[in-house]
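any chance you can model this:
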Amino acid sequence: MYMDSRPIYSLSYGGSNASHPTIIAHAETLSLLASLSPHDPLRPLPHVTFEDNYTVRVGNQTLELSYHGPNHTPGNLFMYAPAQRVALLIDVVFPGWAPFSELAISGFIPGWTAAHDVLLTFDFDVLVAGHVGRLDIEDLHDSCASAINGGFDVTAAIGPTVAANPGNAWAEFKAYFRVAVQTCADNTTSRWLGVLGAADVFAFENAYRMVISLIEDV
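Got it, this is the predicted structure:
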């Protein structure tokens, strides 16, 4: 994978760096942390920030940092150690397990989903994912898209609610939304239960977040 080698930041052990480490982060991270500083003045801010790519060298070790847009959070980075063929991406992939509730409470679902494909462009042998021990995100996406595009009988699903709440648009939408999410959750669970750890535990919450994204983000 091509990585822009500029800017390059070189660190050395010992001296002031040993007791006062240099914090490197994406510019979005600095912006977010700075907004919290008035309420949490002890929270350290990054000393060095970048926008796209950044290479860190410590002695003969190299770590490549790259940003591919917001996913779990704005500023969430891909990290790659080329010599060791190790990639790191936190709060996106949950090896062997379904994601945490509401797709890991991610802020931007299209970016979070796309991050899986970006990760596969790295040439790695080891992935450091940050949590637990593989929900097929494409399958969840397709199941939810199918659910909200004719995947169930809408009239039958919301008829009783409409009859009981005439003119109440929120009640109608909630009834529709609940059935759409449950339809997606049931379909996904039926295919992944027993394959992924806890595939059923957050099935509804993950389907809920995906349906919201399909409605709002596309």
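
only C-alpha atoms from now on, for both contacts and neighbour counts.
Fine.

so the nearest residue to residue 133 once chain neighbours are set aside is in which element?
Setting aside the residues directly before and after it, residue 133 is nearest to residue 95 in space (CA to CA, 6 or more residues apart in numbering), at 5.5 Å. Counting by DSSP states H and E, no helix or strand carries residue 95.

wait, residue 95 touches residue 136, no?
No - taking contacts as CA atoms under 8 Å, residue 95 lies outside contact range of residue 136: 10.8 Å.

which of those two has more neighbours?
Applying other CA atoms under 10 Å to residue 95 and residue 136 shows that residue 95 carries more neighbours, namely 18 against 13.

how about the contacts made by that one?
The neighbours of residue 95, taking CA atoms under 8 Å, 6 or more residues apart in numbering as the test, are 129, 131, 132, 133, 134.

relative to residue 197, how far out is it?
Counting by CA to CA, to the nearest Å, the separation of residue 95 from residue 197 is 9 Å.

now residue 54
Counting by CA to CA, the separation of residue 54 from residue 197 is 35 Å.

surely residue 154 touches residue 176?
Yes - proximity of residue 154 to residue 176 meets the contact threshold set by CA under 8 Å, at 6.9 Å.

three-state assignment of residue 115?
helix (DSSP: H, G, I helix; E, B strand; the rest coil).

want to put them side by side, so please do this one too:
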Amino acid sequence: MINRRHVLRGSGIAAGAAALGLAGAGISPASAAGQPSPPTFLPLPDSVKPLPVNADGYRLERVGRNGYVLIYQYVQSVFVVTRTGVVLVDAPPLTSEVLPAAIASVTNKPVTHFFYTHSHADHVAGVTNYPRATRIAHRDTATLLTLHNDPSRPKPQVVINEDHKVLYIGGEEIHVVYPGANHESGNILVHFPAQGLTAMSDVVMPGWAPYRAWGNADYLPGILAAHDAILGTDFTTYVGGHIYRTGTRAEVKQSREFFLDFWTTTQKTLGNISLPEIQASLAEPLNGWAAQKVWIDRIAQSVMSEMIDRWGTKIAAVDTFTADCAGAAAVSILTDAPVDFP
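Sure, this is the predicted structure:
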């Protein structure tokens, strides 16, 4: 399955919300001076706020005996120190200065192996800092990296074709699981059983609502399969690739519940808002794009309102990208979702 997302582009949060007229997006009225006030949003729960960082601005968490999670600003990376070297999962370019220093702070062993969770540059374009590492990726990611032809994301030397592959590197047992296309074709989870550690980028942001349009996911129904694959591993610490903390099993389950609620709410709303009635009400009914826009925007408003009511105090940022996610879910339901999903 070939990727249909590349670079995330979009207007600002406030502008997008204003265009949809969304209650709950919290756009403040113009100030007395005639300048727009900063947009306001629901407060973040304390459970998702950043934890303390070191003098270099990053947080390094030890997981198990020899696993580590680097958290720097809003990106994350995982590495495990084995008998023969360091196994690294993702290298966001934002961490190009701090990640080598974090590794060196716990071991003098070199990075010998690198796992691409998927092809997106925000997670992996720092791999060239480790030129001697053997690069490993799923076959779909290898295909996309070839198409990208980006020197900062070189092709892997080892390509995994199986849906579940067990590797042994430096005495460390490593499970690579591919549940099918999800956030991106080829997006894998990497599980280190001895450390109780599972990493899968851009599927679950523990304690947070999804990013804009589910991060422009390749295949939205695959997001549910990815949740199930994560929960199918025996982990105590989950790493989602973004935001300020690692996650727990309970938070992955919560994210799964949110996805199901979101999907079924969108399905219901699709049936409750009539596209033909909207089209007939337009000054130019033959403008199908305009009819679709009004229809999807109304669906988005309704879904956003319901999700804020049910989830706004439970997880972070339900009032930010939910409308975009609802639009993406509506299109997926109409075009590529399996019959009777979920």
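
any idea what the TM-score comes out to?
Scored by TM-score structural alignment, normalised by the length of structure 1, the superposition of the two chains gives a TM-score of 0.83; 204 aligned residues with a CA RMSD of 2.6 Å.

hang on, the earlier thing: tell me which of residue 154 and residue 176 of structure 1 has more neighbours.
A side-by-side neighbour count of residue 154 of structure 1 and residue 176, using other CA under 10 Å, places residue 176 first with 21 against 14.

alignment lookup: that one to structure 2.
Structural alignment places residue 176 of structure 1 opposite residue 295 in structure 2 (criterion: TM-score structural alignment).

that match is in contact with residue 272, isn't it?
No - here residue 295 of structure 2 does not reach residue 272: they are 10.8 Å apart, not a contact under CA under 8 Å.

map residue 50 of structure 1 across to structure 2 for me.
In structure 2, the residue paired with residue 50 of structure 1 according to TM-score structural alignment is residue 160.

skip the chain neighbours and tell me the closest residue to its match.
The spatially closest residue to residue 160 of structure 2, leaving aside those adjacent along the chain, is residue 138, at 4.6 Å (CA to CA, 6+ apart).

since we're on the one you found, how many residues are nearby?
Residue 138 of structure 2: 26 surrounding residues under other CA under 10 Å.

any idea what it aligns with in structure 1?
Counting by TM-score structural alignment, the partner of residue 138 of structure 2 is residue 26.

what is the burial count for the equivalent of residue 97 of structure 1 over in structure 2?
Using TM-score structural alignment to pair residues, one finds that residue 97 of structure 1 aligns to residue 208 in structure 2. Neighbour count for residue 208 of structure 2, taken as other CA under 10 Å: 20.

from residue 79 of structure 2, how far out is the closest residue to residue 208 of structure 2 other than its chain neighbours?
Nearest residue to residue 208 of structure 2 in three dimensions, chain neighbours excluded: residue 316, at 4.5 Å (CA to CA, 6+ apart). The span separating residue 316 of structure 2 from residue 79 of structure 2 equals 27 Å under the rule CA to CA.

repeat for residue 325 of structure 2
Here residue 325 of structure 2 is placed at a distance of 31 Å from residue 79 of structure 2 (CA to CA).

same question, residue 279 of structure 2
As defined by CA to CA, residue 279 of structure 2 lies at a distance of 54 Å from residue 79 of structure 2.

swap in residue 178 of structure 2?
Relative to residue 79 of structure 2, and taking CA to CA, residue 178 of structure 2 is found at 20 Å.

next one: residue 162 of structure 2
Distance check for residue 162 of structure 2 against residue 79 of structure 2: by CA to CA, it reads 23 Å.

what does residue 223 of structure 2 give?
From residue 223 of structure 2 over to residue 79 of structure 2 (counting by CA to CA), the distance is 24 Å.

kindly report the same for residue 217 of structure 2.
When CA to CA is applied, the distance between residue 217 of structure 2 and residue 79 of structure 2 equals 26 Å.

and the strands in the stretch 101-250 of structure 2?
If you assign secondary structure with DSSP state E, counting those that start in this stretch, the strands in the stretch 101-250 of structure 2 sit at 111-115, 134-138, 158-160, 164-169, 172-177, 189-192, 197-199, 237-239.

now those in a markdown table, with distance to residue 335 of structure 2?
A markdown table is the format used below for the strands of the stretch 101-250 of structure 2 (distance: least, CA to CA, whole Å):
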| stretch | distance to residue 335 of structure 2 |
| --- | --- |
| strand 111-115 | 32 |
| strand 134-138 | 26 |
| strand 158-160 | 29 |
| strand 164-169 | 28 |
| strand 172-177 | 27 |
| strand 189-192 | 26 |
| strand 197-199 | 30 |
| strand 237-239 | 31 |
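
ok, residue 162 and residue 79 of structure 2, which is more surrounded?
Applying other CA under 10 Å to residue 162 of structure 2 and residue 79 shows that residue 79 carries more neighbours, namely 25 against 12.

helix or strand for that one, which one?
When elements are defined using DSSP H and E, residue 79 of structure 2 is found to belong to strand 75-81.

any idea of the angle that strand forms with strand 111-115?
Put simply, strand 75-81 of structure 2 runs at 130 degrees to strand 111-115, going by axes from the mean of the first three to the mean of the last three CA atoms, to 10 degrees.
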